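Trainee: pasting the sequence and the predicted coordinates here, then a few questions.
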Amino acid sequence: MTTEHGGHSAPANATEYIKHHLQHLQTSDGMFNLDTFWVSAILGAIFLGVFYMASRRATAGVPGKLQNFVELVMELVNDTVNSAFHAKSAVIAPLAITIFVWVWLMNAMDFLPVDLLPKALEFFGVYNLRVVPTADANLTFALSLSVLLCIFGFSIKAKGLGGYAKELFTAPFHATGFAAILLAPVNFLLQMVELFAKPVSLALRLFGNMYAGELIFILIALLPWWAQWLLGGPWAIFHILIVTLQAFVFMALTVVYLALAVEKH
């Protein structure tokens, strides 16, 4: 039996329940996902606030729990950066830390009970809400395209605009003379395929894993309460690994791509 909530119908069956939880809160024209924007923005603000607080409270003596946690995260990211990125850059480490922590926070929204925030916001007249920003392909592609812009920026800074343009037409086949002219279009085509395959793979990998995780939690929510505890607990524990791994992979591949961008080919 369908129940009414302020003119909106509650899901009548499993199919409607799934569709309801996969529906974004959008602008009136349906062109912009407001839930993705606001959840990601709030999580970004939380990240900045916590790390700023940790920096203000940092001490050379016995560190507190917050300082220990932040230093652990920074050490993990710095080890990854130092092992993959050998050029000098004041940007790469902060960028890597931002990517890892922000993506992890967005992924971790999957741990909230499926109906918790949607039901809470119904009291304020909000009837559609998806709380996992990285389960939205729009956000994952926005992140990956930002990485692409960083690749362009790092490449031009390291090689100059002319040097980078020359590389696009001369690598990977470093021919000379007339052969270089003939192979220039082939080199450029291969460079474009390699260049744009990076953000596509970054975006789809993150989106696919988080969308699948979100859908499994929705399906578990349809089960009887005892089955939810029986299956939801182990899946949540396993999902901790997925959430962390996907954030780390996105960060690590970004560092690798930027390291390749500053190398001369």
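Mentor: Arrived safely, thanks for sending. Residues are numbered from 1 along each chain as shown.
Trainee: CA atoms for contacts and neighbours, from now on please.
Mentor: Fine.
Trainee: surely residue 136 meets residue 206?
Mentor: No: between residue 136 and residue 206 there is no contact under C-alpha atoms under 8 Å: 9.6 Å.
Trainee: do you know how far residue 111 is from residue 45?
Mentor: Using C-alpha to C-alpha, to the nearest Å, one gets 19 Å for the distance from residue 111 to residue 45.
Trainee: more neighbours: which of residue 136 and residue 206?
Mentor: Applying other C-alpha atoms under 10 Å to residue 136 and residue 206 shows that residue 206 carries more neighbours, namely 25 against 22.
Trainee: surely the more buried one meets residue 140?
Mentor: Yes: at 6.8 Å, residue 206 counts as touching residue 140 under the criterion of C-alpha under 8 Å.
Trainee: where do the contact lists of these two overlap?
Mentor: residue 134 (C-alpha atoms under 8 Å, 6 or more residues apart in numbering).
Trainee: this is the comparison structure:
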Amino acid sequence: MSIVAAAPTDYTAPGVEEFWQPLIGDGAWAITRPMFLMALSVLAISIWLLVTTRKKALVPSKGQMGTEAVYGLVRNGVAKDLIGSHEFMRFVPLLFTMFVLILVNNLFGVIPPMSYPTMSRIGFPIALALIVWIVFHVVGMKKHGFFGYWKSLVPSGLPKGMIVPIFILELITDLFTRPVTLALRLFGNMFAGHILMVLFITGGWYMLTSGGILVVAGGVTWVFAFVMTLFELLVEFLQAYVFTLLAALYIAGAVADEH
């Protein structure tokens, strides 16, 4: 007799439906779980910033020290290094806001009871990428002029026969490739990481409750789920950092004197 004969057969692997979780209503106008979590993250970040900066001191508290460390990472490690000391300060609020917002919403994926990375819904990364896209084009045209900004897409000294193809390629990159890849990179990592974690956790539970040798396999699977969670924490931080880094890089290219 098979030792797994009593195992249930109703396990369904997680799919894209895991990411559509309406709370109020249905269809395109539904209030969904990721919408609620995004609003919750804005509230939590606002409270955190108010509490940790309300009584600033020369000898900072742990909360103030943590806020200053995150701010310093974005201000000095991203904005100043990439955009330059003359231009960077006016972009720090935007970059700091994006980094913290993305990081908190990513971390929701491993924090109960949220257990959902908001950026795994493609609409949120697209909205953030569009903001970056608008900002770096607007500041570039404001500094170099409308025609000067677009003319600078073509490097000087090119043969006449290469000017049009290069201009078209650079135009596609600036208008399409940059915002699309910026959004898809964040979305793809959060989507894939979350669905893998759900697969390991639910699959492990299925095997643990199946009896027989599957109990051992279920235990091993849950160990992998724990390892995956630790790895996902790293990915969530890195994706927030990479998104902010690329946003600063695009802005730096738009305002550079040699653009």
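Mentor: Structure's in. What do you need? Just so we're clear, the structure is a prediction, and the values are computed from it rather than from any experiment.
Trainee: on that earlier part again, neighbour count winner among residue 111 and residue 45 of structure 1?
Mentor: When residue 111 of structure 1 and residue 45 are compared on other C-alpha under 10 Å, the one with more neighbours turns out to be residue 111, at 18 against 12.
Trainee: in contact with the more buried one, which residues?
Mentor: If you count contacts by C-alpha under 8 Å, 6+ apart, then residue 111 of structure 1 has residue 236 around it.
Trainee: can I assume residue 23 of structure 2 sits in a strand?
Mentor: Yes: the assignment for residue 23 of structure 2 is a strand, going by DSSP: H, G, I helix; E, B strand; the rest coil.
Trainee: how near is it to residue 124 of structure 2?
Mentor: Distance of residue 23 of structure 2 to residue 124 of structure 2, given as C-alpha to C-alpha: 18 Å.
Trainee: do residue 184 of structure 2 as well
Mentor: In terms of C-alpha to C-alpha, residue 184 of structure 2 sits 11 Å off from residue 124 of structure 2.
Trainee: more crowded one of the two?
Mentor: Shown here are residue 184 of structure 2 and residue 124; by other C-alpha under 10 Å, residue 124 has more neighbours (19 against 16).
Trainee: in structure 1, what residue corresponds to that one?
Mentor: Alignment note (TM-score structural alignment): residue 124 of structure 2 maps to residue 139 of structure 1.
Trainee: helix or strand: which one has its match?
Mentor: Following DSSP states H and E, one finds residue 139 of structure 1 within helix 137-170.
Trainee: output the contacting helices and strands for that helix.
Mentor: Under the contact definition 3 or more C-alpha pairs under 8 Å, 6 or more residues apart in numbering; DSSP states H and E, helix 137-170 of structure 1 sits against helix 177-221, helix 225-262.
Trainee: to residue 151 of structure 1, which of those lies closest?
Mentor: Each of those has some distance to residue 151 of structure 1 by C-alpha to C-alpha; the shortest is helix 225-262, at 5.6 Å.
Trainee: quick one: buried residues of that closest one?
Mentor: Neighbour counts over helix 225-262 of structure 1 (16 or more other C-alpha atoms under 10 Å) mark 232, 236, 239, 242-244, 246-248, 250-255, 257-262 as buried.
Trainee: what of stretch 156-175 of structure 2?
Mentor: 167, 170, 174.
Trainee: pick the one among those closest to residue 17 of structure 2.
Mentor: Proximity of those to residue 17 of structure 2 (C-alpha to C-alpha) peaks at residue 174, which lies at 33.3 Å.
Trainee: which ones are touching the counterpart of residue 42 of structure 2 in structure 1?
Mentor: Aligning on TM-score structural alignment places residue 42 of structure 2 opposite residue 44 in structure 1. The neighbours of residue 44 of structure 1, taking C-alpha under 8 Å, 6+ apart as the test, are residue 102.
Trainee: residue 44 of structure 1: which element?
Mentor: Residue 44 of structure 1 belongs to helix 34-57 when elements are defined using DSSP H and E.
Trainee: and the next helix or strand after that helix, what's buried?
Mentor: Later in the chain than helix 34-57 of structure 1, the nearest helix or strand by DSSP H and E is helix 65-84. For helix 65-84 of structure 1, the neighbour count (16+ other C-alpha under 10 Å) marks 66-67, 70-71, 74, 77-78, 80-81, 84 as buried.
Trainee: what of stretch 89-108 of structure 1?
Mentor: Within stretch 89-108 of structure 1, the residues that count as buried by 16+ other C-alpha under 10 Å are 92-93, 96-108.
Trainee: in space, what's closest to the most centrally placed residue in structure 1 - neighbours in sequence excluded?
Mentor: Closest to where the C-alpha atoms of structure 1 average out (C-alpha atoms, centre = their mean) is residue 103, at 4.3 Å. Excluding the flanking residues, the one nearest residue 103 of structure 1 by C-alpha to C-alpha, 6 or more residues apart in numbering is residue 247, at 5.4 Å.
Trainee: residue 125 of structure 2 too?
Mentor: Nearest residue to residue 125 of structure 2, sequence neighbours excluded (C-alpha to C-alpha, 6+ apart): residue 183, at 4.7 Å.
Trainee: counterpart of that neighbour in structure 1?
Mentor: If you follow residue 183 of structure 2 across to structure 1 using TM-score structural alignment, you land on residue 203.
Trainee: what lines up with residue 58 of structure 1 in structure 2?
Mentor: Aligned partner of residue 58 of structure 1 by TM-score structural alignment: residue 56.
Trainee: who's in contact with that match?
Mentor: residue 64.
Trainee: if I look at it, how far off is residue 64 of structure 2?
Mentor: The value you get for residue 56 of structure 2 to residue 64 of structure 2, if C-alpha to C-alpha is used, is 7 Å.
Trainee: likewise residue 25 of structure 2?
Mentor: According to C-alpha to C-alpha, residue 25 of structure 2 stands 41 Å off from residue 64 of structure 2.
Trainee: with residue 35 of structure 2 instead?
Mentor: 29 Å.
Trainee: how about residue 13 of structure 2, nearest residue that isn't a chain neighbour?
Mentor: Of all residues not flanking residue 13 of structure 2 in the chain, residue 199 sits nearest, at 6.5 Å (C-alpha to C-alpha, 6+ apart).
Trainee: how about the one you found, what's its partner in structure 1?
Mentor: Aligned counterpart of residue 199 of structure 2 in structure 1: residue 219 (TM-score structural alignment).
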